[in-house]
Every structure is written in structure tokens, then in C-alpha cells.
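Trainee: One predicted model, sequence on top.
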Amino acid sequence: MPQTDTDQNLPLVRRLEAVGFRAWPATSVQYDGSWQVRLSGGHPSKRLNCVVALDPSDSRDIGIRLEKAARKFEAHGRPILVRETPLTPKPLIDLMQADGWERFEEVVTLTLDLTRIDLPEGTLDHLPSHDVGRYVDADLLVHGSDPALKPALAEVVSSIKPPTGLFVIEDKAAGPVAVALCVQDNDLAGIMSLAVRADRRQRGLGLEIVTAALRWARMRGARTAWLQVVADNAPALALYSKLGFTEAYRYAYWRKGSST
């Protein structure tokens, strides 16, 4: 069940939001007060192209600031998206509701105490790669993404500043079948872009690659893992629950309705 505003751990939310920005960096980041305007012309990721408010009390001139941000998105040829987290000022949510905006794609942020989970030690089954090009090719193939996104995705991955493990599971005959990206930011490790190829699901590959990434991060000193998964992705939520991940908070996106 989603947590209520009264039982959110806002310091944890702030910290996970900050490491999330570093783990998936936008090309352009501008601030309007505590609002972060994130834009990445070459990549369509919603996390890279949205407005995120980082202080629940920063609600001055909301309408003016929202319109100003919308013009920046328009200049990039994109419709404005607002990412709602527990840090979003309630007046901003109220304004979007009143103006007919649509709330969509709820995402669950999960965390795991790596100091208590029983992960097999010994040698790593899958060592991370440092070859960005190889990883990007595998990521696009496994996700079924447009190959034309390769330069933009390579730019995002190359821009990640904290230590990063690029994990790929390959089949000798079929090529890449699973991918994951693990970003270690001090004692926190973020699992990003985890996917198993559609024709290879339900075979334990997701558990295999996430376990390898978590083991790598823990060996490097990470104490807590985090990841984000769309709330209606039941198979992924079941996998993460099996590992011991628990919900920290949720976020969702808002877009202008067709009548606005």
C-alpha cells in the first residue's frame, strides 16, 4: 500500500532523489528555487525530461513558474512533464488537478539493507563490463528500444560520475539476454535499467543479474541498495520482494490533459 504524507521519511526521500539524479544524469539541469528542470534533448526518458520540486514548502508563484518551465520544454520540442514525489508542494498538485492535468505511471522506490541479506559470496558469476558501447548495444537489444537511441543512451551512461558496473548476461547463440546497471554512490547502490529479453523471461535471469550487481556493490562497500519499478509491474515487484526489498516511497508523473 502507498504510504501517506504523514509517515514518509522525507530525509530518506531527499537522499534517494539526490543519488537518483546522479545515477541517471540529465543533459541540462536548471533550478527555479528548489524546482529542478531536467531536459535531455536526445533521450526520451521521463526521468531525464521533467520538472521535480524538491521542497514541499516552495509553493510561491506556482502558475508563473510552471508556465516558464513549459516554455523551456517547448523550446526542446517536448511536452512538459511534472514528476510528483513526497517532496512536491501540495499547492502544485492542487493546481495541476484544477487545470485538468493527468497523473500517470506510478513508480515504487524500493530499498534493501545489504548488510543483512544473504547473498552467495565466492566468485562473481557475472563481472561488470566497463565497455559502454557494448553495454549500450545490449541494453537497446534487451529492452527492444530503437537503435537510433544509441548515441543518447551512451551519453547518459558515460555521464554517470559515481562508480558504475555495467552488467550483461549473454547467450552464446542468442547474444545479450539480460542487462542491469549498478551505480554505487558511497554507501548506496542503485540498480538501473534492469531488463530481461522478452523471450527469456521466467527463467531466473532477472534474479541472477540483480544478485550479481548487488554482490558487486556490497563488495565495494555499499550498505543499502535502491531501485525504482513501475507500480503495475507485478513480476518485477515479486522478484524484488523475494530478495527483501521494501517500499520507501512512490512517485508519479503529470502531463497536461488534452483539453488544457
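Mentor: Looks like it arrived, so ask away. Numbering: from 1, shown residues only.
Trainee: switch to C-alpha atoms for all contacts and neighbour counts from now on
Mentor: Fine.
Trainee: Going along the chain, name the helices of the protein.
Mentor: 10-23, 62-75, 90-98, 132-143, 150-159, 205-219, 234-243 (DSSP state H).
Trainee: for those, which one sits closest to Lys172?
Mentor: Between Lys172 and these, the tightest spacing by Cα to Cα is seen for helix 132-143, at 13.5 Å.
Trainee: Pull out the buried positions in that closest one.
Mentor: For helix 132-143, burial by neighbour count (16 or more other Cα atoms under 10 Å) applies to Tyr135, Val136, Asp137, Ala138, Asp139, Leu140, Leu141, Val142, His143.
Trainee: leaving aside the residues next to it on the chain, what's closest to the fourth one?
Mentor: For Ala138, ignoring the flanking residues on the chain, the nearest one in space by Cα to Cα, 6 or more residues apart in numbering is Pro176 at 5.6 Å.
Trainee: Next, work out how far apart the one you found and Tyr240 are.
Mentor: According to Cα to Cα, to the nearest Å, Pro176 and Tyr240 sit 22 Å apart.
Trainee: Next up, a structure to set beside the first:
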Amino acid sequence: MAADIAALERAALNAVPAPRVAWEGAFVLRAFLGGTGRANAACSVDPREDPGLEARVTRIEAHYARLGLPCRFRSTPLDPPGLAPLLLDRGYEEAEGAVVMQAALPPVEDPAAHWLAGPEPEWLSVLATVEYQGAARRAEKEGGVPLLARPATWLVLREDGSAAACGHAVADGEFCGLFDLAVRPECRRQGWGRRLLGALAGWGAGQGASTCWLQVAPGNTAARRTYAAAGFEEAYRYRYFVRA
């Protein structure tokens, strides 16, 4: 299982780029504009014991202080032993992370699909109906496009000329990551979510990917039911620790 998690974590690092990347032991330190958690956090990629963990955390905190960003740790099953208790003792608070799910989806061609080269205004307008788009998050979505080193696409599904749903995918070998899946409120419970998954899986298959993966908030039960019904199963979870 740990090997599978490590492979998904590598795909995630490629799919969500950050312009500033440094290493501190087994921790990758990423920084962008302070918007999305994954692009602005420290995360371990090796679950083995780290005898110098406390001093390492101190250096990581100093790194983010130099950048003028809050120090945030993304905690996964690849953490070294003792990381979470150490952070809590140092005054960090746990914040919601995500459930990572994966599935082998059958590809589908959808006549409503319109493929874009980036997060264009129409695409962003659909996403804004389900996710708060602060200035930093929006700037990271737009500024991350030229940083991507893997094939990527942005999808809008239209009905009668109007955008009903949107999604984003990044292919990385056998994996196709699905992001920013959104359906306008007035279009929900009409099958658009399943259509998004099928169309993006079809694009991923064309890039050579056989496994789709996504991340969803633990409390988003409606989305989790949709993904489970489509064949997605939980692979692992992650959470954040942020300085109080």
C-alpha cells in the first residue's frame, strides 16, 4: 500500500505545480502565492524514522518565514513517525485535508465536451459556483499552467450553449489526476458529474493513463457518493497542520 501511496503522491506533485521547491531531508517544501494547500505546504515522501525530526521542523518553519508564508504541513501516510504529535506540541492545529480516491474508469466520448488549453473565464465561472475563488487561488490556477510538465486539459460541458460543468485533468504515466470537478447548482442531479468523469477518463486514456484519481473533502458526502457510484475507492487520506 505504501508504494501505491508514494506513486500517487509523486503524480500529485507533478499535477499541482509550485514555482518554488526545496528539500529538507525527506520533506519537499513547496510555495506559490499562499492559495491552495498542496502548492504551499511541506510534505514528507518517506515514512521511515527521522532522528533529526524536531530540528528539521525548525528549519522548515524558518524556510516559510523567509518566504513570508505561514508554515503548513500536509500530513500523509508517508509521514515519519511522530510528526503529528510533534506539530501539535509546537502549537499547530489540524485542518481539513482530503480523501484520495482512485478508479479504472471506462473512457467516454461526450458530444457536450469542449476542451480548453487553460482555465479560461467560462471554466472559472463554473468552478466559482462550488469553490471560493480568492485572488491567490485564482492566480495560482492561471499561473500554474506554464509550470506544468505533464499533459493537461481543461474541460467544459455545455448544454444549449451554456457551460453546465467543468473539470481539469493531468496525465502522468499510468495516472490521470482529476481536479476542479464542478457542476452548476441548477444542473445538479442530472448526470453531469458522471459525464465529467467519463469524458476526462477518455482524455486520460488517450494519454496512456489507466487509473484515474481525485481528491475530495471528507465532509463532502454528496460528491463522495457520486465518485463511489462511478467506481472510485479510497486510497488514503491526508490532513493539514497549520500554526495556530
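Mentor: Good, I have the coordinates. All values reported here derive from a predicted model rather than from experimental measurement.
Trainee: TM-score of the superposition?
Mentor: TM-score of the superposed chains, computed with TM-score structural alignment, normalised by the length of the second structure, equals 0.89; 243 aligned residues with a Cα RMSD of 2.3 Å.
Trainee: can the helices of the first structure go into TSV with extra columns for distance to Leu81 of the first structure?
Mentor: Formatted as TSV, the helices of the first structure follow (distance: least, Cα to Cα, whole Å):
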stretch	distance to Leu81 of the first structure
helix 10-23	16
helix 62-75	8
helix 90-98	11
helix 132-143	23
helix 150-159	19
helix 205-219	30
helix 234-243	25
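Trainee: Go through the ones you listed and name the closest to Arg250 of the first structure.
Mentor: helix 10-23 (9.5 Å).
Trainee: Which residue numbers in the second structure does the closest one align to?
Mentor: Aligned by TM-score structural alignment, helix 10-23 of the first structure corresponds to residues 2-15 of the second structure.
Trainee: Buried residues of stretch 197-211 of the first structure, list them for me.
Mentor: Result for stretch 197-211 of the first structure [16+ other Cα under 10 Å]: buried residues Arg197, Leu205, Gly206, Leu207, Ile209, Val210, Thr211.
Trainee: re the thing from before, the match of helix 10-23 of the first structure vs the first structure, average distance?
Mentor: Once fitted to the first structure, stretch 2-15 of the second structure is off its aligned match by 0.5 Å on average (mean Cα distance after the TM-score superposition for the first structure).
Trainee: Now do the contacts for the counterpart of Ala235 of the second structure in the first structure.
Mentor: Under the alignment defined by TM-score structural alignment, Ala235 of the second structure is paired with Ala248 of the first structure. When contacts are counted by Cα atoms under 8 Å, 6 or more residues apart in numbering, Ala248 of the first structure touches Gln8, Asn9, Val13, Val108, Thr109, Leu110, Thr111.
Trainee: Same check for those, but in the second structure.
Mentor: On the basis of both residues aligned by TM-score structural alignment, their matches' Cα atoms under 8 Å, what survives of these in the second structure is Val13, Val108, Thr109, Leu110, Thr111.
Trainee: Now for the last one, how many residues are close by?
Mentor: Translated: Thr111 of the first structure. Neighbour count for Thr111 of the first structure, taken as other Cα atoms under 10 Å: 22.
Trainee: Tell me the counterpart of it in the second structure.
Mentor: Using TM-score structural alignment, the partner of Thr111 of the first structure in the second structure is Gln102.
Trainee: which residue of the first structure sits farthest from its center?
Mentor: When distances to the mean C-alpha position of the first structure are computed (Cα atoms, centre = their mean), the maximum falls on Ala173, with 30.8 Å.
Trainee: The residue nearest to Arg22 of the first structure when sequence neighbours are not counted and Val19 of the first structure: what is the separation?
Mentor: Leaving aside its sequence neighbours, Arg22 of the first structure sits nearest to Ile160 (Cα to Cα, 6+ apart; 6.5 Å). Using Cα to Cα, Ile160 of the first structure is found at 11 Å from Val19 of the first structure.
Trainee: Those two: who's more crowded?
Mentor: Using other Cα under 10 Å, the more surrounded residue of Ile160 of the first structure and Val19 is Val19, with 20 against 16.
Trainee: Any figure for the gap between the closest residue to the more buried one other than its chain neighbours and Arg203 of the first structure?
Mentor: In space, and not counting its chain neighbours, Val19 of the first structure is closest to Asp185: 6.8 Å by Cα to Cα, 6+ apart. Look at Asp185 of the first structure and Arg203 of the first structure: by Cα to Cα, they are 30 Å apart.
Trainee: Equivalent analysis for Pro147 of the first structure, please.
Mentor: In terms of Cα to Cα, Pro147 of the first structure sits 26 Å off from Arg203 of the first structure.
Trainee: thinking again about what came up before, which among the kept ones among the contacts of Ala248 of the first structure gets closest to Lys256 of the first structure?
Mentor: Among those, and counting by Cα to Cα, the member closest to Lys256 of the first structure is Val108, at 22.4 Å.
Trainee: Report the central residue of the first structure.
Mentor: Gln228 (5.4 Å).
Trainee: who touches the equivalent of that one over in the second structure in this structure?
Mentor: Residue pairing (TM-score structural alignment): Gln228 of the first structure is matched to Gln215 of the second structure. Gln215 of the second structure makes contact with Ala98, Val99, Val100, Met101, Leu178, Phe179, according to Cα under 8 Å, 6+ apart.
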